[in-house]
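[1] Predicted model, plus sequence, below.
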Amino acid sequence: MNDKILTTLEYSKIIDRLAAHAATALGKNVARALYPSRELEEVKRSLQATDEAYKADRLKGSAPFGGVTDIAPALQRARIGGILNPSELAAISLTVRGARRVKRHIMTLHDDDAIPMLNNLAEQLSESRELEEQINACIDDQAEVMDSASSELASIRRELKVGESRIREKLDQMVRSSSVQKMLQDAIITLRNDRYVIPVKQEYRSHFGGIVHDQSGSGATLFIEPEAIVNMNNKLRELHVAETREIEKILLRLTSVVAEYEPDLMLDLDLLGQLDFAFAKARFAHGMKGTLPRMNDRGFLKIKRGRHPLIDPAAVVPLDVELGNSYSGIIVTGPNTGGKTVSLKTIGLLSLMAMSGLFVPAEDGTQLCVFDAIYADIGDEQSIEQSLSTFSSHLTNIIRILSSMTPKSLVLLDELGAGTDPAEGSALAIAILEHMHRSGCRIVATTHYSELKAYAYNRKGVINASMEFDIQTLSPTYRLLVGVPGRSNAFAIAERLGLPRHIIDHARGEVSEEDMRVDSMIASLEEDRLSAEAERNTAESLRRELEEQRRRFDEQRERFEQQRDKLLVKAQEDAKEAVAKAKREAEQIISDLRRLAQEEGASVKEHKLIEARRRLDEAEPQLRKQGAKSGAAKPKAPQKIGAGDEVMVYSLNQKGHVVELTGGDALVQLGILKMKVGLNDLELVKSAPAQPQQQKQAASLKRSKDDQVRTELDLRGANVEEAIIEVDRFLDEAFLSNMGRVYIIHGKGTGVLRTGIADYLRKHRHVKSYRLGEYGEGGAGVTVAELK
């Protein structure tokens, strides 16, 4: 693979774009050194690394290469005994830390989703934590040696601070003095040659002893070190020299430590460069929407909607081509500027990219081959200096290709046989193609010669192709059509442009009958192709439309089922909550009954209470699973329901008896619980037997003989509101037990409770009449109620 081919196919521009995606100088160097490989296994490994980085970058983003720099020159100086400066040491520390972050990032990714090649590289990175800690203990983030680097340095810098402070105090006293201020240009203290000085006016030079270190541009100001601080400045200078020597000792010590780690760090740089390069390939693939090609070494390539990576994605026309299976050569014909050369370069460049371990801008399913070499004769390389014509230039390249190609080579020829007599050029082109075809290499050639169309048509293993041209718009579509030879559109173009008809007819007469038949055949083939393509597009459109309708139908059905299940679950949960609320109320009633039984000695049997609670538990609905059939069905038609009838309550899935009807609702007895239920929530199970009207309601709800119900209710001490609640509950129990008379004890007192109870009994539905007690019944302290 010579450099001339890489230049012809613009491979270097791909490398430049790839290098721009690298995060470090290490990765950029690896990218710029990239070269296509001729070994299938090596190419597969490189593509696997790219694929792993592509997956990692898509899931978690690129590895954190921040802080990683090319420290190889510093390491080499440390190895040969040089002294590294603080900036170099700080860069080494940052690189060690960056390598550790990269290692942890990739190993964490590997734990979540296997990326074995990148993980293997990351595992080889050394931690070098001790080196980093030693450097950080001496060098700060601004690449300055810290006071804590050594006790001697800390002591020297303390003395420096004290000395500088004393000098400033001494000079401050001088500049604040009124006698001195008039001699100063400005009342400031400054530095010249690392020594403290003050700006003195030129005319007062004789009033100051000391040393002149500098003067202003105008000469009006002298920067004088007063004699009083000369010794102090000398001492400060000595301390600075001592500081510099101590810093050199610290840097020498750190450099020797770096030298010990030099082999590991050099390996780390190589590994970091490879990792950054892999992620650069991934980001490059993302940018051009590339895919992983399948590779082979049997000379087969199949490009599906391949795009030239250097052409604007919005303008590029995808290329579909297959080579190396049924045919090993393609002869492309078509008009100039139709895209033949771009097609050649796309095939060659995508092959070079894949052989370099890069994704290619094509659709999934693209297959490419690892060739031992790619040869190309593209473009006009006419040289005035070498006295080479266009034909000579092309022929020189072809001779070079013929001497080097092998059966595993790919040869790309543009305008084969051009630049000389058409008859001789076409004959020579056929001979060259036949020789290459017999050698077994893969060939893609473009030409204008119609003789090559016939050659491709008659030669097994060679196929015609053409660049599509729109006669209506007189412009190419840049689509490569494999299997269809190109037409000469000169007559059609001339006619549309307005050339007189008699001239065109005369020109047609000059064309041989055989050529006309070939042109007619090509036109017929092209017409059939366009018709088939239109029908295929229509079928494809219908298929997409049907798939879209089916997708929408499936989505609507899924939404309907989800909504149905949600509504059903909600209804069941509402019912469950209603029953739970009723249970809580029933539990309270049972608790009150048990308390009253204990307080008043009434024989409310415990097993009856347990049985009532069990019936309430059974009344709680069970949530059915999605898709299960409903347990109960609603009544098909309205039914006449009366008092005493046995009914099914749908919302509670429980049977009960109707106590009374009020409008569109019914009071239903469920065990010991009474609930008001809508008639549309009931289904008649069993009608009550016919009986006298006054006993109809209670007949089906008689208690057993074992049940003992109180005949009297003691309300003494209660207020009117509490008494009314107790009286209502008491009368219901008495009515259900078919008791004819009950006694309500309220005491005499002020008469407020008696009056309130009397008013309530007057309106109660179960009370036929009431009166005060007679002698022996409690007198005015008791009200006797006769029940219906």
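    Everything's here; your move. Numbering: from 1, shown residues only.
[2] CA only for contacts and neighbour counts going forward, please
    OK.
[3] which residues sit in contact with the closest residue to Glu712 other than its chain neighbours?
    Distances taken as Cα to Cα, 6 or more residues apart in numbering put Tyr743 closest to Glu712, at 4.3 Å, once the chain neighbours are dropped. Tyr743 makes contacts with Thr711, Glu712, Leu713, Val782, Thr783, Val784, Ala785, as judged by Cα atoms under 8 Å, 6 or more residues apart in numbering.
[4] Scan those and report the most crowded one.
    Thr783 (25 neighbours; other Cα atoms under 10 Å).
[5] Using the three-state scheme, assign that one.
    With DSSP: H, G, I helix; E, B strand; the rest coil as the basis, Thr783 sits in strand.
[6] how about the nearest residue to it, chain neighbours excluded?
    Leu772 is the one closest to Thr783 (Cα to Cα, 6+ apart), at 4.4 Å.
[7] in which helix or strand would I find Ala578?
    helix 513-600 (DSSP states H and E).
[8] Now find how far off-centre stretch 264-279 is within its chain.
    27 Å (Cα atoms, centre = their mean, to the nearest Å).
[9] Give me the residues contacting it.
    22-24, 26-31, 49-50, 53-54, 57, 62-63, 65, 70-72, 75, 96, 99, 118, 121-122, 124-126.
[10] Quick check on these: which are buried?
    22-24, 26-31, 49-50, 53-54, 57, 62-63, 65, 70-72, 75, 96, 99, 118, 121-122, 125-126 (16 or more other Cα atoms under 10 Å).
[11] before we move on, the earlier item: which positions in the following helix or strand past the helix holding Ala578 come out as buried?
    Once helix 513-600 ends, the next helix or strand along the chain (criterion: DSSP H and E) is helix 606-619. Judged by neighbour count using 16+ other Cα under 10 Å, the buried positions of helix 606-619 are Leu609, Ala612, Arg613, Leu616, Ala619.
[12] Check it against this one:
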Amino acid sequence: MNQKALKTLEYFKIIEHLESLASSLMGKEMCHNLKPSTDIVQIRKEQTQTSDAMKRIFKKGSISFSGVKDIRASLKRLEIGSILNAGELLRICILLETTSKIKSYSKKENPDIADDSLDSLFAALEPVHPLYSRIRTCIISEEEISDEASSTLKHLRRSMKIANDKIHSQLTSMVNGSARSYLQDAVITMRNDRYCIPVKAEYKGQVPGMIHDQSSTGSTLFIEPMSVVKLNNDIKELLLKEQEEIEKILAELSELAAGYTELIKEDFEILTELDFIFAKGQLSIQYKGSEPQFNTDGIIDLKSSRHPLLNKDKVVPINIRLGSDFDLLIVTGPNTGGKTVSLKTVGLLTLMGQSGLHIPAFDGSRLAVFKEIYADIGDEQSIEQSLSTFSSHMTNIVTILNEADKDSLILFDELGAGTDPTEGAALAISILTFLHRLQIRTMATTHYSELKIFALSTPGVINASCEFDVETLRPTYRLLIGIPGKSNAFAISSKLGLPDYIIEEAKQHITTLDQSFEDVITDLESSRSIIEKERAEIKLYKTEIEALKAALTKKEEKLEERKEAILREANEKAHAILRDAKEYADQTIKNFNKYGKAAFSMKDMENDRNSLRGKLSEVEKNLTLKNKAQTKKSNKPTDFKIGDSVKVLSMNLNGTVSTLPNQKGDLFVQMGILRSQVNIKDLELIDEPVITAPTMSKTGGGKIKMSKSLTISPEINLIGKTTDEAVSLLDKYLDDAYLSHLPQVRIVHGRGTGALRSAVHNYLKKQKYVKSFRLGIFGEGETGVTIVEFK
């Protein structure tokens, strides 16, 4: 890939960001050297690795490779039999410890989870526990070897401590005893690694020993008393033996490490590669990227794509297509409208994708593999080469035309600009025609109307425009494929205050053909705006219809279930009545047979008949009561007031009147979170419960109506409140909602730092009337809301 395109499209800025995300020096080096590939197999492999790294980061969190140091020189020394110093061995130890941590990070909680592209790399890691455990036991830091490194070293250091204690004891007795008057200060000091005491120069004869140093003024001599010379010599000898033992320990550790050179080298290389791959995963997360689908057919289809170097919260996503129905896209529109950004977005995202990086676009975006990308963007004026803007552009274009083929992507910014407009437009059309014949994927921006007409009249070439709002004089940055754009020079000038008579005179200099073409574009853009607005309204209506249809279907299902339940209950009751009747009839027949066969009493027979008549009367009485219960009072519109408690007979639900009846007798009833329109014929007024508060007054009844469902919303919004304010509001709201018999409510607290959500959850845990609560799911507000269910 040519360096000029990489620089023009700001590819190296992406690489700098990627480099900052790597933890190790070698990982940063791999990021720095990353270049776009033209091998589709390699590209897909690297894209898959980036996706798998991103998934692992989402699942287990980020991972650090800072323990991976450059040990390549140390490994070469081990191969030739050299002894490593403590620092080198410690770096190998840290590398192996990092290997162990990374290995643990890769372990799967569920063995049934499918393998991904990184499993083979993790599996190849070998922590070499015996080596790093031994090094960690022996070496504390680069300057300190542990006493536990060997028994000899431990013995030497114990002997040194004993000798030191003896010297301090003798010198302390001299400093605090007989020699005190001869000393400059009552201290023990070191000179030339030997213990001394500071003696005044005039008393040097009073303290026999070896003079090692004197003060700058000469008034103090640092003398090693003869009584400690042998002990100092012993310490010196022990120090030499300690150094020899340390060298021996380092040699032993180096020999042990040399046996694992190949494993250590492989760990180093794998960790470096994993650091590089996980840096790409982190970049994808930061850019909100996705894995593009690659093809070799030259097809680009970017969905809601964004330029990664622009603020992701402010940049307007654009949809770009090229290579399927057309291979040449001509983008027109006013300056600062986003034409160049669109051009750079296509080029930069293609470079990123071919480098194995995710692109900031919607899932399902497609990119083609190009062997070369050529970009002629920006002011190419060269003062050093005495070239004008047009000459510089043309020099670049000549190079592109000589080198490009059908596996290339070409990006032209303001093609043909910098010279006479008529000649520039003709030249631009000729260049684009040449590239179109070769079927080279090309995207160009322009102001020339001739190029708009060329796109309209040439198969395989299409116009696109960057939308511009003339009223606000601001671009919307939306790319509209299939619609040529206007320069809007007259409209913008008028908005900025240019006199109308100057604009009208300017219009007279435009040919009728040009004016007609601009009018056609204006009408086309106006029609497009109207169509898009109507399409949005239709989409909204469609959504509402779907919601109503779903609600109606749900209601019908409930009614059908209710109907089946009533029929089943009626059948069961009928069956029970028939069974009772049969049993009673059987008993009566038995009695009459008994009376017919033997002597019988008319009195007994009359009693049985009266009993049967009483049974029938009781049944008739029950039926009469049921019929009376089912016969409801005929309602009048004036019977209903807002807030009255009613029963919806067809739905067998209680609710509260929300609106007064209209002329047809229809009104709205609030039933929990359901609000429905019903007719007064389907309603029955019911006595609502009251709460008596005897402490309110001695004479008043103190009755509080519970019809709160009229005013209580099934949702409360706490966003922007402090935790104290939120809990206070929530406390009152939940009391009212519970008294209103709402089955569940929705608390909106937002995501933010999570403090408000935690306060809400802590409060809910203490409420006895709360059956359960949970965070919202997709469509309910997710982690920004909490759903509460009452007991």
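    Received, thanks. Quantities reported herein were computed from a predicted structural model and do not represent experimental measurements.
[13] what TM-score comes out when they're superposed?
    Scored against TM-score structural alignment, normalised by the length of structure 1, the superposed chains reach a TM-score of 0.69; 584 aligned residues with a Cα RMSD of 3.3 Å.
[14] if we can go back for a sec, do you know how far the residue nearest to Thr783 of structure 1 is from Lys281 of structure 1?
    Leu772 of structure 1 is 104 Å from Lys281 of structure 1, where distance means Cα to Cα, to the nearest Å.
[15] which residues touch stretch 579-589 of structure 2?
    Asp608.
[16] please redo it, this time with the cut-off set to 10 Å
    573-578, 590-591, 593-595, 608-609, 612, 615-616 (Cα atoms under 10 Å, 6 or more residues apart in numbering).
[17] The residue nearest to Thr783 of structure 1 contacts Val742, correct?
    No. Counting by Cα atoms under 10 Å, Leu772 of structure 1 does not reach Val742; the two are 11.7 Å apart.
[18] What lines up with Met160 of structure 2 in structure 1?
    Aligned counterpart of Met160 of structure 2 in structure 1: Leu160 (TM-score structural alignment).
[19] Can you name every helix or strand that the helix or strand hosting its match contacts?
    Remark: Leu160 of structure 1 resides in helix 151-176, with elements defined by DSSP H and E. Judged by 3 or more Cα pairs under 10 Å, 6 or more residues apart in numbering; DSSP states H and E, helix 151-176 of structure 1 is in contact with helix 178-181, strand 195-201, helix 230-288.
[20] Can you tell me how far the most centrally placed residue in structure 2 is from Asp193 of structure 2?
    The residue lying closest to the centre of structure 2 (Cα atoms, centre = their mean) is Ile285, at 6.6 Å. From Ile285 of structure 2 over to Asp193 of structure 2 the distance is 58 Å, taken as Cα to Cα.
[21] Could I get the full set of helices for the stretch 351-500 of structure 2?
    389-403, 421-437, 449-457, 489-495, 500-508 (DSSP state H, counting those that start in this stretch).
[22] right, I mislabeled it, should have said the stretch 1-150 of structure 1
    3-8, 11-20, 25-32, 40-60, 72-79, 86-112, 116-123, 129-138.
[23] do you know which of those lies nearest Pro293 of structure 1?
    helix 40-60 (8.5 Å; Cα to Cα).
[24] In structure 2, which residue range corresponds to that closest one?
    Counting by TM-score structural alignment, helix 40-60 of structure 1 pairs with residues 40-60 of structure 2.
[25] Can you give the contact residues for the matching stretch?
    With Cα under 10 Å, 6+ apart, stretch 40-60 of structure 2 has contacts from 36-37, 61-63, 105-106, 115-119, 274, 276-285, 289-296, 353-358, 368-370.
[26] Glu533 of structure 1: what's it in contact with?
    Glu527, Ala539.
[27] how close does it get to Pro335 of structure 1?
    22 Å.
[28] Check Asp372 of structure 1 too.
    32 Å.
[29] and if you look at Val30 of structure 1?
    Where Pro335 of structure 1 is concerned, Val30 of structure 1 sits at a distance of 42 Å (Cα to Cα).
[30] Kindly report the same for His110 of structure 1.
    In terms of Cα to Cα, His110 of structure 1 sits 53 Å off from Pro335 of structure 1.
[31] can I get the buried residues of helix 606-619 of structure 1 in JSON lines with distance to Pro86 of structure 1?
    Converted to JSON lines, the buried residues of helix 606-619 of structure 1 look like this (distance: Cα to Cα, whole Å):
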{"residue": "Leu609", "distance to Pro86 of structure 1": "90"}
{"residue": "Ala612", "distance to Pro86 of structure 1": "89"}
{"residue": "Arg613", "distance to Pro86 of structure 1": "85"}
{"residue": "Leu616", "distance to Pro86 of structure 1": "84"}
{"residue": "Ala619", "distance to Pro86 of structure 1": "84"}
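[32] What's the ChimeraX line that selects buried ones from the contacts of stretch 40-60 of structure 2?
    To isolate the buried ones among those in ChimeraX, judged by 16+ other Cα under 10 Å, type:
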select :36,37,118,274,276,277,278,279,280,281,282,283,284,285,289,290,291,292,293,294,353,354,355,356,357,358,368,369,370
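[33] what range in structure 2 matches stretch 665-677 of structure 1?
    Going by TM-score structural alignment, stretch 665-677 of structure 1 sits over no part of structure 2.
[34] circling back to that earlier point, how about the helices of the stretch 351-500 of structure 2, which one is nearest Gly347 of structure 2?
    The nearest among the helices of the stretch 351-500 of structure 2, by Cα to Cα, is helix 389-403 at 15.1 Å.
[35] What residues of the closest one count as buried?
    Here helix 389-403 of structure 2 shows Thr389, Phe390, Ser391, Ser392, His393, Met394, Ile397, Ile400 as buried, counting by 16+ other Cα under 10 Å.
[36] Tell me which residue of structure 1 matches up with the second one.
    Aligned against structure 1 by TM-score structural alignment, Phe390 of structure 2 finds its counterpart in Phe391.
[37] Spell out which residues sit in contact with the closest residue in space to its match that isn't next to it in sequence, please.
    For Phe391 of structure 1, ignoring the flanking residues on the chain, the nearest one in space by Cα to Cα, 6+ apart is Gly419 at 4.6 Å. Residues near Gly419 of structure 1 by Cα under 10 Å, 6+ apart: Asp380, Ser389, Thr390, Phe391, Ser392, Ser393, His394, Leu395, Gly425.
[38] Perfect, that will be all.
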